[in-house]
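Engineer: The sequence isn't on hand, but the structure is:
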């Protein structure tokens, strides 16, 4: 079926069933990445873990790009743009691994849902993107849900700004990640997405080398367990490379809004993963925050941002 035919079938559940199945698979791998990250984060320095992860991801993406487009030097100007774009990504994932040392996979998967709200503010400043009031209200409600999880439903903790160290670290990473999409729109120069993705992965290694520094030499490379390598390969291939292509495939067929809606079921999937692994269910005080995020995010996805007249494709 052609892309045009699949778009025409967008109103038919049967016509897009395989696309939604693909998106559910992608969302599941992302949820699994939080659980996998939590399982291996104590075993190595966060900078070293991410250095390995993104080296594997860049290698896999480079192979794909090389076969389809051919790899060539992008030029110093483009390399500078990719290096800027890779900083939010590197900061986010370093903070994820560091934060998971003192918080949970569920907390991190819920905290990241504040990214759309912050990104909307950044986009309004950088690329003059406008939002309707209903969506702004929904973003605010979603933020309340995320804060509920961060402060564990305790008003006293909120008023005293008593934040779990891991949640605070990952919150900083999420703020950094919120700049990624607006910066992508601002700095994109029309290159195919797989090419830009490869160079973002590749230049992120610069930041992870800085973060890892002396820990690279201190790492017992021969002592890295098989389960740790397995977790890193999973993180490099499924939540990064494979999910990227799944989301790209779906976006051109059913639209970015319907695709983005799957991003917000991550906390629920993490709960199911943790229960299946025998880690139990989260505390009752955490559940309302997760539910608030899911409901708010459903309403967020009902509308799309309205670009300002000054926003032009590059």
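Structural biologist: That came through, no problem. Keep in mind the model is a prediction, meaning the values are calculated, not measured.

Engineer: C-alpha from now on. contacts and neighbour counts both.
Structural biologist: OK.

Engineer: Quickly note the distance from residue 33 to residue 175.
Structural biologist: Distance of residue 33 to residue 175, given as CA to CA, to the nearest Å: 19 Å.

Engineer: Neighbour count: these two, which is higher?
Structural biologist: Between residue 33 and residue 175, counting by other CA atoms under 10 Å, residue 33 is the more crowded of the two (23 against 20).

Engineer: which ones are touching residue 236?
Structural biologist: 53-54, 56-57 (CA atoms under 8 Å, 6 or more residues apart in numbering).

Engineer: May I ask which two of those are separated the most?
Structural biologist: Of all pairs drawn from the contacts of residue 236, the greatest distance, 6.2 Å, lies between 53 and 57 (CA to CA).

Engineer: if we can go back for a sec, list just the nearest of the contacts of residue 236 to residue 279.
Structural biologist: Nearest to residue 279, judged by CA to CA, of the contacts of residue 236 is residue 53 at 25.1 Å.

Engineer: Identify the residue spatially nearest to residue 231, adjacent ones excluded.
Structural biologist: With CA to CA, 6 or more residues apart in numbering as the measure, residue 36 is the residue that lies nearest to residue 231, at 6.0 Å, once sequence neighbours are left out.

Engineer: Helices of the stretch 201-314 of the chain, residue ranges please.
Structural biologist: For the stretch 201-314 of the chain, the helices defined by DSSP state H, counting those that start in this stretch cover 215-218, 226-236, 243-254, 256-260, 266-276, 287-300.

Engineer: What separation do you get for residue 164 and residue 150?
Structural biologist: Relative to residue 150, residue 164 is positioned 7 Å away (CA to CA).

Engineer: one more structure, for comparison:
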């Protein structure tokens, strides 16, 4: 899960480079299609080519919907709102996941785990707003924020649904078919825009960036997320997302774009303490 968070954090600077060079739906389609095509030889070599049973295929289609809905909502929301607003709203995902996990998986939320989720949310918000109360007070919600919040509601459902729909198949098979189903949805979303694109004139960095995102922040992260959810539970896995702004902060520091002030370290300390609370409570419960 730590590796997954590091990879997710690395996707932000890469995504920023290519975000405005193609329509968002098209960029996501290329990313998912690359991931599916690259993963296919490994899956078919190990497990042979066989279509899933109808019930399994339906499950993979269901699992692909929250991912596609989240990414579409994210790019659509960023037309109207800021990265700061979306970062603040995304901190609510672990708490929403805990609610879904109770409804879908009957995963209970103890007082210790609830305290950890609250502390993690506050710590992540602290980092997002750089420890400045003025930024928080100046936050103005708009149409884009509502769209992104709807996307977060979809994303929070992904982990609990994985836990519910996993039928014991090899995890790489599940990952492949979920990504493939997502590619179909994204193809349908981007279809109206594809004919208008002058492909020879597309900046090569788009394909290089999309390839990185396909391998490291689609294939590997989806595999790790699904594996971790089955082994650890949806709430415990979701709590790791609190670390995303911490790793983004560290990455920006290494790139010379951010300084590690004492205020920011307070937020990072809250996140680490929250992680320890959630993980310790989960281990005690198990």
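Structural biologist: Everything's here; your move. Source: prediction; values computed, not measured.

Engineer: Can you pull the TM-score for these?
Structural biologist: The TM-score (TM-score structural alignment, normalised by the length of structure 2) is 0.80; 282 aligned residues with a CA RMSD of 3.7 Å.

Engineer: now stretch 293-312 of structure 1, how far from the chain's geometric center?
Structural biologist: Chain-centre distance of stretch 293-312 of structure 1: 18 Å, with CA atoms, centre = their mean, to the nearest Å.

Engineer: How about residues contacting that stretch?
Structural biologist: The contact list for stretch 293-312 of structure 1 (CA under 8 Å, 6+ apart) reads 110, 113, 127-132, 135, 138-139, 141-146, 257-258, 260-261, 264-265.

Engineer: Please spell out the ChimeraX selection for the buried subset of those residues.
Structural biologist: Selecting the buried subset of these in ChimeraX, with 16 or more other CA atoms under 10 Å as the burial test, is done by:
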select :110,113,127,128,129,130,131,135,138,139,141,142,143,144,145,146,258,260,261,264,265
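
Engineer: got a list of what residue 250 of structure 1 touches?
Structural biologist: Taking CA under 8 Å, 6+ apart as the test, what residue 250 of structure 1 contacts is 19, 23, 259.

Engineer: mind redoing it with 6 Å?
Structural biologist: Not one residue lies near residue 250 of structure 1 by CA atoms under 6 Å, 6 or more residues apart in numbering.

Engineer: re earlier: okay, residue 164 and residue 150 of structure 1: which has more neighbours?
Structural biologist: Taking residue 164 of structure 1 and residue 150 together and counting by other CA under 10 Å, residue 150 has the greater number of neighbours (26 against 15).

Engineer: And for the closest residue in space to that one that isn't next to it in sequence, the neighbour number?
Structural biologist: Nearest non-adjacent residue to residue 150 of structure 1, counting by CA to CA, 6+ apart: residue 167, 6.3 Å away. A count of nearby residues for residue 167 of structure 1, using other CA under 10 Å, gives 25.

Engineer: what about residue 167 of structure 1, which helix or strand?
Structural biologist: Residue 167 of structure 1 belongs to helix 165-177 when assigned by DSSP states H and E.

Engineer: same question, residue 42 of structure 2
Structural biologist: Secondary structure assigned from DSSP H and E places residue 42 of structure 2 in helix 24-47.

Engineer: helices and strands around that helix, which ones?
Structural biologist: helix 171-190, helix 204-214 (3 or more CA pairs under 6 Å, 6 or more residues apart in numbering; DSSP states H and E).

Engineer: superposed on structure 1, where does that helix end up, distance-wise?
Structural biologist: Helix 24-47 of structure 2, aligned to structure 1 and superposed, deviates on average by 0.9 Å (mean CA distance after the TM-score superposition for structure 1).

Engineer: what does that helix correspond to over in structure 1?
Structural biologist: Counting by TM-score structural alignment, helix 24-47 of structure 2 falls onto residues 46-69 of structure 1.

Engineer: neighbouring contacts of the matching stretch?
Structural biologist: Contacts of stretch 46-69 of structure 1 (CA under 6 Å, 6+ apart): 94, 97-98, 198, 201-202, 205, 208, 211-212, 232, 236.

Engineer: Quick check: closest non-adjacent residue to the equivalent of residue 179 of structure 2 over in structure 1.
Structural biologist: Taking TM-score structural alignment, the alignment pairs residue 179 of structure 2 with residue 201 from structure 1. Leaving aside its chain neighbours, residue 201 of structure 1 sits nearest to residue 58 (5.3 Å; criterion: CA to CA, 6+ apart).

Engineer: Give me the distance between the one you found and residue 77 of structure 1.
Structural biologist: Residue 58 of structure 1 sits 20 Å away from residue 77 of structure 1, going by CA to CA.

Engineer: ok, now residue 62 of structure 1?
Structural biologist: Relative to residue 77 of structure 1, residue 62 of structure 1 is positioned 20 Å away (CA to CA).

Engineer: Of those two, which one has the most company?
Structural biologist: When residue 62 of structure 1 and residue 77 are compared for neighbours, residue 62 comes out ahead with 22 against 9, by other CA under 10 Å.

Engineer: Measure how buried residue 191 of structure 1 is and give me the count.
Structural biologist: 10.

Engineer: which position in structure 2 aligns with it?
Structural biologist: Aligning on TM-score structural alignment places residue 191 of structure 1 opposite residue 169 in structure 2.

Engineer: Now do the same for that match: helix, strand or coil?
Structural biologist: Under the three-state scheme (DSSP: H, G, I helix; E, B strand; the rest coil), residue 169 of structure 2 adopts coil.

Engineer: Pull the contacting residues for it.
Structural biologist: By CA under 6 Å, 6+ apart, the contact set of residue 169 of structure 2 is empty.

Engineer: switch to 10 Å and redo it
Structural biologist: Residues in contact with residue 169 of structure 2, defined by CA atoms under 10 Å, 6 or more residues apart in numbering, are residue 56.

Engineer: just residue 95 of structure 2 next, same as before
Structural biologist: By CA under 10 Å, 6+ apart, the contact set of residue 95 of structure 2 is 101, 114, 116-118, 120-121, 156, 235, 238-239.

Engineer: Done for today, thanks.
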